[in-house]
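Undergrad: Sequence plus predicted model, see below.
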Amino acid sequence: MNGVTGRMGYRQHLVRSILAIRDEGGIVLPDGDRIQVEPVLLGRNAEKLAELAAEHGVAEWSTDLDAVLADPSIDVYFDAQVTSARKEAILDAIAAGKHVYTEKPIANSVADGLELVAAAEAAGVVNGVVHDKLYLPGLQKLKRLIDGGFFGRILSVRGEFGYWVFEGDYLPAQRPSWNYRAEDGGGMTLDMYCHWNYVLENLFGRVQAVWSKSVTHIPQRWDEQGRPYQATADDAAYGIFELESDVIAQINSSWAVRVDRGELVEFQVDGTLGSATAGLFGCRVQSRVSTPKPVWNPDLPTDQDFRSQWDQIPDNQEFGNGFRAQWEQFLADVVAGRPHVYDLAAGVRGLQLVDAALESSTEGRRVELEPITARVPA
């Protein structure tokens, strides 16, 4: 597990996924067998790795990637490093015959991503890319509505994501400073459009064209040592996406916005028979038969409480940690020797959307996406 000293690698992948699986005795397969897991922690900071290993009862840690990859007892390589370091490490893991599971973006460019896909296919290793947002309770409820025909014909999707990330002078920033330096792999478009691509394509249809604008609203920030630096990466991106079946999606993503919504991310889906608004956990619906009939009148305040006219979908099933759920799915695929549905090619499609969005922003025009063949779940 490479990169577990970072926030996401540590909290979600190590503690809440792999260690939770280990401490509960492994993953139970349909035939009753169990997949047992034991992590080897990998990174650059020996002191931090030693502390984490001691705290969580992990027997092995290392700062030597080559030595770890040469260990025949290791089956899977996981990468949660900064994006700029990811490609070469994954290529080394594939060359060593390891199955690969990685955070996204999988690389810095489409060309680099395609190189990873080709290497994995040639080596015959199972490969997967984290698609954590598909496992969020709110989006799983939304998927049930789609599968059940609640919306009728889906017309549009509107997404709002983001929050105010402090600059670092007034209050310490709650995100690492590298996120705001393009030279270190930072940027809202690169970070979040990979997520939006898999959310859109797995719920509503693949992205066929995009118009997007990337912006750096806050030009100067302060790093973890309190030193000022120029923010060379975009901290907001505003996109319009044309999907299959003539669905139009609009998503605003910003680390320079103050939240006036129920959750840090929300998607509203409108269809001919009903609408829904889904966040991380909740999902509210309004059907055609319960849709109000407002009338525009700028002379009088409205007498309707529009938010009260939506119904909350109950938590009528148990939703576990989404990162862990996908880890279990990926490891089951490794043991069975079958392809993981959210593979490296899916990660390339995310990078393709990033490239198209940045091209659109630079040139101020709509950009079409060429199809990239890979698996998309039915």
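TA: Perfect, thanks for sending it.

Undergrad: Every contact and neighbour count from this point should use C-alpha atoms.
TA: Will do.

Undergrad: Remind me what the helix or strand where Leu351 lies packs against, helices and strands.
TA: Here Leu351 sits within helix 344-363, counting by DSSP states H and E. Contacts defined by 3 or more CA pairs under 8 Å, 6 or more residues apart in numbering; DSSP states H and E place helix 344-363 against helix 110-123, strand 127-129, helix 188-203, strand 207-215, strand 367-368.

Undergrad: Looking at those, which one is packed in the most?
TA: Most buried of the helices and strands packed on helix 344-363 by mean neighbour count (mean count of other CA atoms under 10 Å) is strand 127-129; its value is a mean of 27.

Undergrad: ok, structure two:
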Amino acid sequence: MTNSPERRPIGIALNGVTGRMGYRQHLVRSLLAIRADGGLPLADGTVLWPEPVLVGRNEAKLADIAGRHGLTDWTTDLHATLARDDVEIYFDALTTQHREKAVAAAIEAGKHIYSEKPVAADLAGAMTLVRAADQAGVKVGVVADKIFLPGLQKLKRLVDSGFFGKVLSVRGEFGYWVFEGDWQPAQRPSWNYRAADGGGMVLDMFPHWHYVLEHLFGPVTAVQCVTRTHIPRRFDEEGIEYLATAEDAAYAIFELPGGVIAQFNSSWAVRVFRDELVEFQVDGTHGSAVAGLRHCRAQARTATPRPVWDPDLPAGTDQRGDWSTVPDNTVFENGFRVQWERFLRHVVAGEPFPWDLRAAARGVQLAELALVAASEGRRVEIPGLP
């Protein structure tokens, strides 16, 4: 008769779990999925068992979520939760304007920190959290879900293999049409379009583009940016018209080491005519690739056709047909869950976790300086963090 592995519970306060991402990706598809599979095995044979504590402001929503998933531990009192000895990790999925204060309180309480991004509304706030966490000696992690997407993992495989030769340029296309909210409900909360509430495309998405570019090609060294509020009036969750004060689109040029140029179009006012909601094209001397959420296609130098410009004749080649599909070659798990597992092992077993508050601060810095570049109409260099 074999002994069952020892189960080691770990309390996790999930703040903002009533929101779409906090509920769907972090609670259901990550922590509850880990529990459904019997816990998270550690190298020493211990099985880590997440114990979620649901935190939020709406008692009815919290009770409903808890009831649907057989959970009993929920509260609207964050400070009482942070005072509990059995809660070791604080996770934050609040809106941007509320995150910095809540994370700071959790650090002061001695909790390990895992957070959505951006971690703060500006670089000064992000660096305050960095210093506080360093002083408290807590372990920290920030969500970097995009690099765990199957498409980007395949793209990283090509980069690491030297497939591209010298990388020349990167082009990113992200976005979709977010309904104004009058004749169809908007797919995103109204605070996303109010600057006073921490909304705006740049602060929302540029921290993501930063860690994607840094992970694949290196840090961003300079930025140019143009922002627009294409849809100036929208309707909120109650159907009330409001003025959109935050940009809903940003068009940027990022400079990377080695002369690489990355151009990113990010818009919530664009209709999709591409295979996926986000796509990255990388062009190099020896090959090119286009990666999305799940798929990646590549064209090697030896398989590149010889286009000739002739507007008087119909196109004689299938441009997409000359690209090869990069195979899966593995099973891709949910990226949020994979990163949760790595962070939990980081907290309990000391395994490395590179996506910390300092890395997140670099993303906030890029967003902040991109807005400077947009407002002043100039190229802005990105200095190193203090």
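TA: Okay, I see it. Only a predicted model underlies this, so the values are computations on that prediction, with no experimental measurement involved.

Undergrad: quick revisit: turn the helices and strands packed on helix 344-363 of structure 1 into JSON lines, including distance to Gly138 of structure 1.
TA: Formatted as JSON lines, these follow (distance: least, CA to CA, whole Å):
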{"stretch": "helix 110-123", "distance to Gly138 of structure 1": "30"}
{"stretch": "strand 127-129", "distance to Gly138 of structure 1": "21"}
{"stretch": "helix 188-203", "distance to Gly138 of structure 1": "12"}
{"stretch": "strand 207-215", "distance to Gly138 of structure 1": "22"}
{"stretch": "strand 367-368", "distance to Gly138 of structure 1": "30"}
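
Undergrad: hang on, the earlier thing: what does the helix holding Leu351 of structure 1 correspond to over in structure 2?
TA: In the comparison with structure 2, helix 344-363 of structure 1 aligns to the range 357-376 (TM-score structural alignment).

Undergrad: So for Thr291 of structure 1, which of the helices and strands packed on helix 344-363 of structure 1 sits nearest?
TA: Closest of these to Thr291 of structure 1 is helix 188-203, at 23.6 Å (criterion: CA to CA).

Undergrad: sorry, back to before: for the helices and strands packed on helix 344-363 of structure 1, which one sits closest to Leu49 of structure 1?
TA: It's strand 127-129; of those, that one is closest to Leu49 of structure 1 (CA to CA) at 24.0 Å.

Undergrad: on contacts alone, who are the packing partners of whatever helix or strand comes next after that closest one?
TA: Reading on from strand 127-129 of structure 1 to the C-terminus, the next helix or strand found by DSSP H and E is helix 137-147. Applying 3+ CA pairs under 8 Å, 6+ apart, one finds that helix 137-147 of structure 1 contacts strand 274-278, strand 283-287.

Undergrad: who touches the last one?
TA: Taking CA atoms under 8 Å, 6 or more residues apart in numbering as the criterion, the residues outside strand 283-287 of structure 1 that touch it are 138-139, 141-142, 150, 273-278, 309-313.

Undergrad: Taking the residues you listed, tell me the two that lie furthest apart.
TA: Pairwise over those, using CA to CA, the maximum falls at Leu139 and Gln309, 20.7 Å.

Undergrad: So for these two, which residue has more residues nearby?
TA: Neighbour count, other CA atoms under 10 Å: between Leu139 of structure 1 and Gln309, Leu139 has more, with 23 against 13.

Undergrad: Give me the aligned partner of the more buried one over in structure 2.
TA: Leu139 of structure 1 maps onto Leu152 in structure 2, by TM-score structural alignment.

Undergrad: so that match makes contact with Leu158?
TA: No. Counting by CA atoms under 8 Å, Leu152 of structure 2 sits too far from Leu158 to count as a contact (9.7 Å).

Undergrad: Now for the residue nearest the centre of structure 1: which residues touch it?
TA: The residue lying closest to the centre of structure 1 (CA atoms, centre = their mean) is His195, at 4.0 Å. By CA under 8 Å, 6+ apart, His195 of structure 1 lies in contact with 131, 133, 350.
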